[in-house]
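*Asks:* Next come a sequence and a model predicted from it.
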Amino acid sequence: MRLRPNFRKTISIMKKKILTLLLAGSSCALFAQTGKKELSLEDIYVEGKFRTESVYGLNSMKDGKHFSSVERDPATGEMYLVQYEYQTGKATDTILRSASLKYEGIQLPASGTFSSEESKILLKTDVEPIYRRSTIENNFIYDRKDGSITPLSEKGRQKYANFSPDASRVAFVRDNNLFIKNLKTGEEKQITSDGKYNHIINGGTDWVYEEEFEFARAFFWSPDGKKIAYYKFNESEVKQYNFAVYDQLYPTDYRYKYPKPGEANSVVSIHIYDLESGKTVKADIGEETNQYIPRIKWTQNPSQLCIFRMNRHQNKLEYLLADAASGQTRLLLTRESDTYISINDDLHFLSDGEGFVFTSERNGYNHIYLYGMDGEIIRQVTDGSWEVTALYGIDEERKLIYFQSAENSPLQRDIYSISLKGTGKKKLSDREGSNDAVFSADFSYFINYHSAAGVPTIVTVNNRKGEVLRTLEDNSTLKETLSDYDLAEKEFLQIPSAEDGIMLNAWMIRPPDFDPSKKYPVFMYVYGGPGSQTVTDSWAGGDLWYQLMAQKGYIVVSVDNRGTGGRGAEFKKMTYLNLGKMETEDQIAAAEWLATQSYVDGSRIGIYGWSYGGYMASLCITRGAEVFKAAVAGAPVTSWRFYDSIYTERYLRTPQENEDGYDLNSPIHYADQLKGNYLLIHGTADDNVHFQNSVEMAEALVKAGKQFQSFFYPNEHHGVRYRYHLQTMITDFILENL
C-alpha cells in the first residue's frame, strides 16, 4: 500500500517518539537497577559537570627551586600569580594580582611571559586569534622592581612579542615587519620595511609553515642579545584561497595565501640583524628556492646559527652552521630517509661547544643520539624496539638526559633519565598510564601530569629521582561526581588488521548493563592519520560522550590502523605514497572482525571521525559500503589535492608525481558506492581543511544520485565551537540511523 506524504510524516514522528520513550525507559531502568545516573549532553557540554582540573600558568623560575602558577580566589574571582617552593610547597611570593593590574582602565591578566632574568613580565590584552598558533594583541610590560606598567607600543597591536636575554629590549612584528623596542630609552626601531600582507612576511611564518612546521614566531635572539635571526617569507607567487565571511549585508571576502600540493610555496630566506651596527646579513642557504627551512636555532656560540635546510620531498635534512657576521654557512650534518623525516624541537647544543643531542628514526625507532660538532656520531644514547616520544632537556651538570618514551607499551608514556653515555637509564614515573613532565630550570624537580583510562589527571611535584613530594591536583571532586554515574570500563584489546600477522591496538566501551547473550550495534571512532594515536591509556576527557553512547546501547570502539604512531617507523610509514588505502582497509577489517563477535549486530556498524578522521569515515562508508551502515564525517579532506603542500607532499609527494596516490584514495572517487546513511559536517570558514572538500564531496554524491545529510556551521573554523549543538546533532543521527 502506498502511503500519502502526510501519513509518512506522521509515522516518522511516531517512530521518533517511540525511540525517545524507549531510551527514556532504558534510562529509568538503568537508574532503577544500579541507583546511578545516565549521562546527558547537557551535563557534558552545557553544565560542564565533568571539567578536569589541572595546574595552570605553570612556569619554572630560573633558580630551579621555585615555580609559579595561576590561582583563582573562589570567593572573589580574583586571579593571582603565586610563586611556590618545589620542595615544601610553601607560597613564597604573590607575583601578580589582577586587582592591581590596570592601565588607564584596561584590566590586564594575572599571568604572562617572564623575561629570562625574571625582572619583567609581558602581559597580553585584546588577544585576537589568527590561525592555530598566531595571535595579535596589545602587550604591556610589568616591571617587578617598581610595579610599573608600560604599553609595549601605542602605534598598533603586535604579534610575537619577545624579550631579549637581558630584558632591555622587546622584539615584535607589526604589519609583517620586525620591530625592536628599547625599554630603557623608549625608542621603537623598525628593522624591516618591505612587509606587505599576502606578499612579504618578516619575523613570522606563512600559513602553511605555522600549521605544518608548528611555529609562528619566526625571529630568535642570539644568546648574548646582540643579534636577531629572522625569517623572510616571499609569498608573492603563492596562490590565494578565499572564502566568504557572513558578517554584514555584503559578506566579507577573506583571502590568504594557501599553497596546495604541487603549487608554488613561499620563497624563504634567513637574515641576521646586528643591533650594534644596524646592519643585516643574509644567510647562505644555497641557490635552490623550492625547499624548506623548518627550523633555525642558535648554538651556544652567539656568533653561530644552525639552519635546518630540507628538500621539498622532505626526505633530506641538512644542518647548516651560519656565521652570524658574514652569513656564510658550512654543512654540519645530513640526514636522509627513503620516506620522510619528521621535524621537531629535540635539537640541543651542549654548552661546552663539543656536541649536540637530537632524536632520529635512523634505526627504525625514534631514539636519542649524541653527535660532535664535526658532524660525526659519538653514540646512540637510547636503544630498543620502542619510541622516545619527547626529549625534555639535558642536565649538563649531572650529565643526564630526561625524556619520555613508550618503552612499556605503545599505549602508555613514562618519564626516564639516562646518562649522556647511554648508561644508568632510570624510570622516574611509577603510575601506569600516561605521564608527562615539566622540569625545573636546573632539573632538580619536575611536575608530573598523570592520567589513565578511568583516572582523571593527577598533578604531582617530584624530585629528580622521581619521588613524589606532594600532590597539587588529584581531581577528587570530579571522581566523586563521576561515582554517581554508571560508567563502563574502557577495555584495551587487539584486532586483526587487513594484513596477515599485524594486530591493531584498540579500545572498547560496552554498555554498562552489557549482556553477552544479546547483540549490540557498534559505533566506531577513528582518526587514523600518520603518527597519530586514539588508543592510549589516558584520561582523554573521560570519553564521556562515548560513555553516553554506550549507555544508549552501543558498543563504542576505536582502532589505531597501520600508519599510526607509537610502534616504530616501519608501522608508521607503511602508508607512504598511499594515504587512506591501508588505513581504510584496516578499519573495514576491524568492523568485519567485530561483526563476527557473538555479542555484535553486524548489520549495525557505524563510524565517526573529524578532519583526517572525517576523511576515513567517508572512505569507510563508500569503500566499505557493505560493512558500514552509517558514517559521520566532520570537516573531512575528500581529496588530498585540496589540502596544503607541506603536509600532503610529506606523505604523497606531488600530484604530478603520484596521481593515483591522490585520486584512488579520495572518497569522491567512491561516491557512487554509498549505500548507508552519511552525515557530512563542515564550517564554512575553515582555513585548514577548506569547505571546498565537503562541497566537492556533496557534488559527487548528487551526481551519483546518492541521498545523504549535510550540515554547515556558518563562519566556523576547523574546530566547531558549538559543541552542544554539534554533539546533539551527531547523537540524534546515530540514534535514528544506526
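*Replies:* In hand now; what should we look at?
*Asks:* can we go C-alpha only for contacts and neighbour counts from here?
*Replies:* OK.
*Asks:* show me what contacts P521?
*Replies:* Taking C-alpha atoms under 8 Å, 6 or more residues apart in numbering, we find P521 in contact with 553-555, 600-605, 738.
*Asks:* and it, what element?
*Replies:* Assigned by DSSP states H and E, P521 falls within strand 520-525.
*Asks:* after that strand comes which helix or strand?
*Replies:* Using DSSP H and E, the next helix or strand after strand 520-525 towards the C-terminus is helix 544-551.
*Asks:* What's the first helix or strand after that following helix?
*Replies:* Assignment by DSSP H and E places the next element after helix 544-551 at strand 555-559.
*Asks:* Okay, one more to line up with it:
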Amino acid sequence: MFKIGALALAVFIQGASGSATARALADGSNGAHPPLALSDLERALTINDRYRGLTVNVPEGPFWLNGANAFVYRRTTHGEQQFMRVDAATGLKRAAFDQARLAAALNEASHKSYQAGDLPFERFELTEDGRRLDFLIEQVRWSCDVASYACTSAKLTAPDFQLSHHYTPPAENNPDQRSVSPDGKWIVYIKNYNVFLRSKDGLQDVALSRDGSEGNYYVFSTLSWSLDSRHLAAYRVRPGFKRELHYLDSSTDQLQREHSTLVYPKPGDVLPLPQPVLFEIASQRQVAIDDALFSNPFELSPLRWWADGRGFTFEYNQRGHQLYRLVEVDAATARARSIIDETSKTFVDYQPLVMDQESTGKIFRYDVDDGKEIIWASERDGHEHLYLFDGQTGALKNQITFGEWVVRAVNHVDPVKRQIWFEASGRNPGEDPYFVHAYRIGFDGEGLTELTPQPANHHVEFSPDGRYYVDLWSLIDLPPRMTLYRAIDNAKLMQVETADMSELIRAGWQPPLSFHAKGRDGKTDIWGVIHLPANFDPKKRYPVVENIYAGPQGSFAPKSFSRRTEPLTQLGFVVVQIDGMGTNNRSRAFHDVAWKNLKDAGFPDRILWHKAAAARYPWYDISNVGIFGWSAGGQSAVGALLFHPEFYKVAVANSGSYDNRIDKIWWNEQWMGWPVGIEYSRSSAIDNAYRLRGKLMIVVGEMDHNVDPSSSLQLADRLIKAGKDFDMVYVPGADHGAPGIYAERKLLDFFVRNILGQTPPD
C-alpha cells in the first residue's frame, strides 16, 4: 500500500484517535473490547472458510432436464458439493452422475486439477438420449459421455450480432455456418458482406443483396427464415465508434509486461446502426423497410417470424431508454407497425422477468396463439405487472395483475388453460416487501392463488411440461427447504431437502437481524439487515460500518439464508446492508429517485435508517460510521464522504465507477440518461473530489475489465490536486473487485485504524 499526501498515515491515526468511538474503545469504556490480537485478524480473514464446512444438505436452485421429468440441484454438505437428480413421477433421488469419474476425466482432458466435491460448474444439460453431459467452464463448452466419461471441449465464440457494437465480421461467413430454408431448397450465406442464396442442387447462386460493405455489413447470425420459406430477414449493420481500453499486465508468468485491448463503448459514443432487411425468395429481391419507427436504436432484439409467415417482429429499445417498442413487419408489404409502445419520462426498466422460453427481447413478452394475443410486462401503473394485448390491433384487452406490489418473474404460461404461474413480492401486508412468493392467475386477471404461504423468500422452477414445480425457500435465519409439488392441484409430492445448520450455530455463527425504518418521505419503509459482531453483548456499544451497493438494477440486502458472515464482525463491528430509494423491486416512484442522480444512492433514507436503529438499540454506535463498497458501491462509498461527511467518516472504495462518463455505456445511459448532460458531472466523484472530508482508501485492480481502472486513477489525481490525503491500494494483475486476501486485509486494517483507533496487528 502506498500513501497519497505527506504523513497521511499519521494524520489518519491522529484523526481516528480523536473520535468519540476511538477514545471509548481505546480506554475500554462503554464495554468496548480490548486491543485486537493477531488471532482476531486471522479469524476475520478465515471465518467464512471455516463456516463453509459446517452446514449439511444445503440445496441451491434446481433446474429441469430436457426430455425428462427430472430435475437436478447442487447441495453442499461439510463443504463438499454434490449434484442430485430427482425423478418427479417416482420421487427417486440419486446422484446425478459419478462426480469422481467426471473430475478425473476433466483433469485428464484439461490438464487441471478439479476436485470431485468442487466441480467448476453450477448447471449442465443432458442430451435427449441421456448419454452426454454438456456444461460450460470459462467460455469452454465441455461434453462428457455418461458411460465412459470421456470428455471433449470446444471454445465458445460470441455470435456476430452480439458483438456488432464494436465488431466488423469477416467478408464471408465460416463455411461451416449454413442457414438452410425450412423446405430444404435453399442455403443462405454471407459473401463480400452481402447475402447470397444458393439452391440445394448448386445450380443457382444469386446475390440477394448488393448494398453490403465493410462499413454497412450483413450479419450471418441474424439471418431468419419464415417457416414457409418464402421470405428471409436479416440485419444490416453500420458500425459505430470503436472505443478501446488498453491494458498493461505487469504481473504475468513472464518477466515482461503483456499488452491487451478491450473494446468498451462509453456513454455518448456513436453506436452501430442495425437495420432490418426483408428478402422475397421467389423473386430473389430485396424489399426496403421504412425505419421511421426504429431510427435511433440503442438495441434491437433478434428477428422472430410468426409461424404462419405473415410477418416478423423485433423489439426496439430507443437510445435514452425512454421508449421500448414491439415492431411488426408485414411480409407482403414490408410495412412496419408498432404493436405495443412502452414509454417513460425517466427510463423504461427493461430488465427481463426470467423465463425459460419465448421472450427474446428484454421486456417480458409471451406470444399466445401465434401472436393473436401478447402477454407483456409493464410498469405503466407504477408497479411491475402483466398485461394482455390484442396482437393484431395492439389494443389492451385487460390488465392481468394489479395492486401495490410487483411481479418479479414469470415461471410458466399455459396457453390452453389460459393461466400464468409467476413470482411477486410486496403483496402480503406486514411482511418484508422483498420476500418473493409464487402465484397462479388467469389471463383475465381472475383466480389469483398464492402457492407459497410460508412468510419467507421463495423461488420456484417449473418442469418444461408445466406438470410439476419445485419450491426452494429460506430466511436469513432459516436454512433452505426444497419441496416438489404437482402443478394441477398444488399437492405436495416430496420434501426434497431440509438443510441443517446446527453445527454452524454451535460454532458461533449468528444470523443477521432484519430491521426497517421510515424513509425520507416519512411513509415508505426502508429495509435492511444488521450483521451482529462476534460474541455480541447488548450491554456494550459497537461501531457501525455499512456495506453499500445501491445499483438501480436490483435490490441487495439479503433475504435468503447464507452461511457467509461479514469479516468485520469478527473484529467487533456491526455491519449493515440497506436498500434505500433508487434501488429496484419496489414501486416505480421508489425506483425513479436514481434517474440522472446516482450520487443520491438512497443516502437520505440510509441515514434515517441508521438513526432509527441507534434510537432502538443502545449498542448501535453511529458516532463514527464507516462505509465500504465495490463497483457502483465504490462510487457510493466515496460519495458518502463527498456529499454526506456530517454522517459518514471513513470509507473504503473498491473498483468504483467514480464518473459515469468513464464507465460502460448500457448501465450508465440507462440510469443517467442520454444525451450526456450536466447530471453526469453532478454525480461525479471526480468532479466533486474537492469536497472530500474523512478518511478514504481507494482499491483498484490493474486489469479491471468491468470498470475502466482509469476511473480510480483519475479520482486519485483529482484528490491530489485538491490537496486531499487518502490511501490507495493498487493490485497488480487483479480484475474487478481486486479479489484476494491482500485487499481484504487492507480493508480490515483501514477500519481498525480509523474507527477503532488501533494499530492493526502485524
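*Replies:* Received, thanks. Predicted, not measured: the structure shown is a model, and the values here were computed from it.
*Asks:* quick one: TM-score?
*Replies:* The TM-score (TM-score structural alignment, normalised by the length of structure 1) is 0.77; 671 aligned residues with a C-alpha RMSD of 4.8 Å.
*Asks:* tilt between the strand holding P521 of structure 1 and strand 555-559?
*Replies:* 40 degrees (axes from the mean of the first three to the mean of the last three C-alpha atoms, to 10 degrees).
*Asks:* after superposition, how close is strand 520-525 of structure 1 to structure 2?
*Replies:* Here strand 520-525 of structure 1, set against structure 2 after superposition, deviates by a mean of 1.1 Å using mean C-alpha distance after the TM-score superposition for structure 1.
*Asks:* and that strand, how far from the chain's centre?
*Replies:* Per C-alpha atoms, centre = their mean, to the nearest Å, the displacement of strand 520-525 of structure 1 from the mean C-alpha position of its chain is 26 Å.
*Asks:* what range in structure 2 does it sit on?
*Replies:* Using TM-score structural alignment, strand 520-525 of structure 1 corresponds to residues 542-547 of structure 2.
*Asks:* Count the residues that sit near the counterpart of L350 of structure 1 in structure 2.
*Replies:* Matched to structure 2 by TM-score structural alignment, L350 of structure 1 sits across from V368. A count of neighbours around V368 of structure 2, defined by other C-alpha atoms under 10 Å, yields 19.
*Asks:* V368 of structure 2 touches V416, doesn't it?
*Replies:* No. Applying C-alpha atoms under 8 Å as the test, V368 of structure 2 and V416 come out as separate, 9.4 Å apart.
*Asks:* corresponding residue for L323 of structure 2 in structure 1?
*Replies:* Match for L323 of structure 2 (TM-score structural alignment): K316.
*Asks:* Against T334 of structure 1, how distant is that match?
*Replies:* According to C-alpha to C-alpha, to the nearest Å, K316 of structure 1 and T334 of structure 1 sit 7 Å apart.
*Asks:* Comparing these two, which shows the higher neighbour count?
*Replies:* K316 (17 against 14).
*Asks:* Skip the chain neighbours and tell me the closest residue to the more buried one.
*Replies:* E336 (4.4 Å; C-alpha to C-alpha, 6 or more residues apart in numbering).
*Asks:* Could you do W298 of structure 1 as well?
*Replies:* L305 (4.4 Å).
*Asks:* That neighbour should be in a strand, yeah?
*Replies:* Yes. Under DSSP: H, G, I helix; E, B strand; the rest coil, L305 of structure 1 falls within a strand.
*Asks:* shouldn't it be in contact with S326?
*Replies:* No. In this structure, L305 of structure 1 is not within contact of S326 by C-alpha under 8 Å, at 11.3 Å.
*Asks:* Looking only at neighbour counts, state which of these two leads.
*Replies:* The neighbour count for L305 of structure 1 versus S326, taken as other C-alpha under 10 Å, is higher for L305 (23 against 14).
*Asks:* Residue in structure 2 paired with the more buried one?
*Replies:* Per TM-score structural alignment, L305 of structure 1 is aligned with F312.
*Asks:* so its match touches V329, yeah?
*Replies:* Yes. In this structure F312 of structure 2 lies within contact range of V329 using C-alpha under 8 Å: 5.4 Å.
*Asks:* Show me what M549 of structure 1 aligns to in structure 2.
*Replies:* Per TM-score structural alignment, M549 of structure 1 is aligned with L568.
*Asks:* Hmm, I typed the wrong one, I wanted Q87 of structure 1.
*Replies:* With TM-score structural alignment as the criterion, Q87 of structure 1 matches A89.
*Asks:* Tell me which residues touch its match, please.
*Replies:* For A89 of structure 2, the contact set (C-alpha under 8 Å, 6+ apart) comprises N69.
*Asks:* Just the element for it, please.
*Replies:* Using DSSP H and E, no helix or strand contains A89 of structure 2.
*Asks:* Helix, strand or coil: sort out E128 of structure 1 for me.
*Replies:* Going by three-state DSSP: E128 of structure 1 is strand.
*Asks:* that older thread, tell me the spacing between the match of L305 of structure 1 and S179 of structure 2.
*Replies:* Taking C-alpha to C-alpha, one finds F312 of structure 2 at 17 Å from S179 of structure 2.
*Asks:* can you check A8 of structure 2 too?
*Replies:* From A8 of structure 2 to S179 of structure 2 the distance is 64 Å (C-alpha to C-alpha).
*Asks:* what does E60 of structure 2 give?
*Replies:* For E60 of structure 2, the distance to S179 of structure 2 - C-alpha to C-alpha - is 39 Å.
*Asks:* Same check on T483 of structure 2?
*Replies:* 43 Å.
*Asks:* matching residues in structure 1 for stretch 698-714 of structure 2?
*Replies:* Going by TM-score structural alignment: stretch 698-714 of structure 2 matches residues 680-696.
*Asks:* Show me which residues of the matching stretch are buried.
*Replies:* Across stretch 680-696 of structure 1, burial judged by 16 or more other C-alpha atoms under 10 Å covers 680-694.
*Asks:* Greatest separation within those: which pair is it?
*Replies:* L680 and D687 (17.6 Å; C-alpha to C-alpha).
*Asks:* Can you say which helix or strand has V459 of structure 1 in it?
*Replies:* Here V459 of structure 1 is assigned to strand 455-463, by DSSP H and E.
*Asks:* what does that strand rub up against?
*Replies:* So strand 455-463 of structure 1 is contacted by 52-55, 86-87, 444-451, 468-475, 478-479, 538-539, 541-542 (C-alpha under 8 Å, 6+ apart).
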